[in-house]
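Asks: Kindly generate the corresponding structure for this input.
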Amino acid sequence: MTPLDKPLRRELTIEGQAYTLAIDPNGLKLTLRGHRNGVELSWKDIANGDAAIASALNASASHGDG
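Replies: Predicted coordinates for the structure are as follows:
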């Protein structure tokens, strides 16, 4: 198996908008293409089942809702 020792970036389209997905040893981050802020999830949160809560909090914070 190949270790994840450096960031891996891929572009994807969601509802007609381009996003960048970055996967690195700390977790993953989804951002609107050309922007810096996005939704981040750590591997720890995903492994512990806290991903839904972390995702909701990140989304709320990034949209100024919280």
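
Asks: drop to CA atoms for contacts and neighbour counts, all remaining ones
Replies: Fine.

Asks: Stretch 54-66: which residues count as buried?
Replies: Ala54, Ser55, Asn58, Ala59 (16 or more other CA atoms under 10 Å).

Asks: The residues you listed in helices, which ones?
Replies: Counting by DSSP state H, the buried residues of stretch 54-66 place Ala54, Ser55, Asn58, Ala59 in helices.

Asks: quick one more, to check against the first:
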Amino acid sequence: MTPLDKPVRREVQIGDQAYTLTIDPDGLKLVPKGKRNGLTLKWTELVNGDAALATALQASLASG
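Replies: Here you go, the predicted structure:
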């Protein structure tokens, strides 16, 4: 297998919105294309089952 030692970026179309997905050694980040802020998820959160909690927290902070 190839180790993930640098960020990999891909464009993802979700509905009619384009997003940039970045996968790196720390986790992944999904950002609306042309923006800087988006959803960040660390691998440890995903593996430990804390992904839903982390996502809810980020959403509540972003709306405030």
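
Asks: Excluding covalently adjacent residues, which one is nearest to the residue nearest in space to the middle of the first structure?
Replies: What sits nearest the mean C-alpha location of the first structure, by CA atoms, centre = their mean, is Lys29, with 2.2 Å. Excluding its sequence neighbours, the residue lying closest to Lys29 of the first structure (CA to CA, 6 or more residues apart in numbering) is Glu40, at 4.3 Å.

Asks: Distance check, the one you found against Thr2 of the first structure.
Replies: 23 Å (CA to CA, to the nearest Å).

Asks: neighbour-wise, which of those two wins?
Replies: Glu40 (21 against 4; other CA atoms under 10 Å).

Asks: Please say which position in the second structure the residue nearest to Lys29 of the first structure maps to.
Replies: Residue pairing (TM-score structural alignment): Glu40 of the first structure is matched to Thr40 of the second structure.
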